[in-house]
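1. Here is a sequence together with a model predicted from it:
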Amino acid sequence: MKYKGDLVFLFFIALMCNAFACENARQNIITRNIDRIFVE
């Protein structure tokens, strides 16, 4: 079943996202704030 494979793939992506969640979250918040400042 392809559906089962997709679930495993999504689960793997979720694990990878959780592994880098802290650093990515900090960088995204910083870059978003900078983008808002430059846009406004």
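-> Received it, and whenever you're ready, just let me know what you need.

2. Every contact and neighbour count from this point should use C-alpha atoms.
-> Fine.

3. Now name the helix or strand holding the spatially most central residue of the chain.
-> Centroid-nearest residue in the chain, with C-alpha atoms, centre = their mean: C17, separated by 5.4 Å. Element membership for C17 (DSSP states H and E) is helix 2-19.

4. just checking, what packs against that helix?
-> For helix 2-19, there is no helix or strand it packs on, judged by 3 or more C-alpha pairs under 8 Å, 6 or more residues apart in numbering; DSSP states H and E.

5. Put this next to the first one:
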Amino acid sequence: IELYQNKRNMEMRLKEQEIAIRAQEKEIREANELMIDALSSVVES
């Protein structure tokens, strides 16, 4: 039973990390798009 609980805890932690990583990825992508937009408008002007 203890092994099973450890396995479940690890799986839950992995899932939490995965969610956190996805959120960071989204933030980075959005920041990159803002940077690209800013650079594009600088290049155009």
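-> Okay, I see it. Computed from a predicted model, the values in this text were never measured in an experiment.

6. related to what we said a few turns ago, in the second structure, what residues pair with the helix holding C17 of the first structure?
-> Under TM-score structural alignment, helix 2-19 of the first structure corresponds to residues 17-34 of the second structure.

7. That stretch vs the first structure, average offset?
-> When the first structure is overlaid, stretch 17-34 of the second structure sits 0.2 Å from its aligned residues on average, using mean C-alpha distance after the TM-score superposition for the first structure.

8. Quick one: map R32 of the first structure onto the second structure.
-> Checking with TM-score structural alignment, R32 of the first structure has no match.

9. Return the distance of Q24 of the second structure relative to S41 of the second structure.
-> For Q24 of the second structure, the distance to S41 of the second structure equals 26 Å [C-alpha to C-alpha, to the nearest Å].

10. More neighbours: which of those two?
-> Q24 (12 against 9; other C-alpha atoms under 10 Å).

11. Distance of that one relative to E44 of the second structure?
-> 30 Å.

12. Ok, R13 of the second structure next?
-> With C-alpha to C-alpha as the criterion, R13 of the second structure and E44 of the second structure are 46 Å apart.

13. more neighbours, the two?
-> R13 (12 against 6).

14. What is the distance between the helix or strand the more buried one falls within and the centre of its chain?
-> According to DSSP H and E, R13 of the second structure maps onto helix 2-44. Distance of helix 2-44 of the second structure from its chain centroid, counting by C-alpha atoms, centre = their mean, to the nearest Å, is 0 Å.
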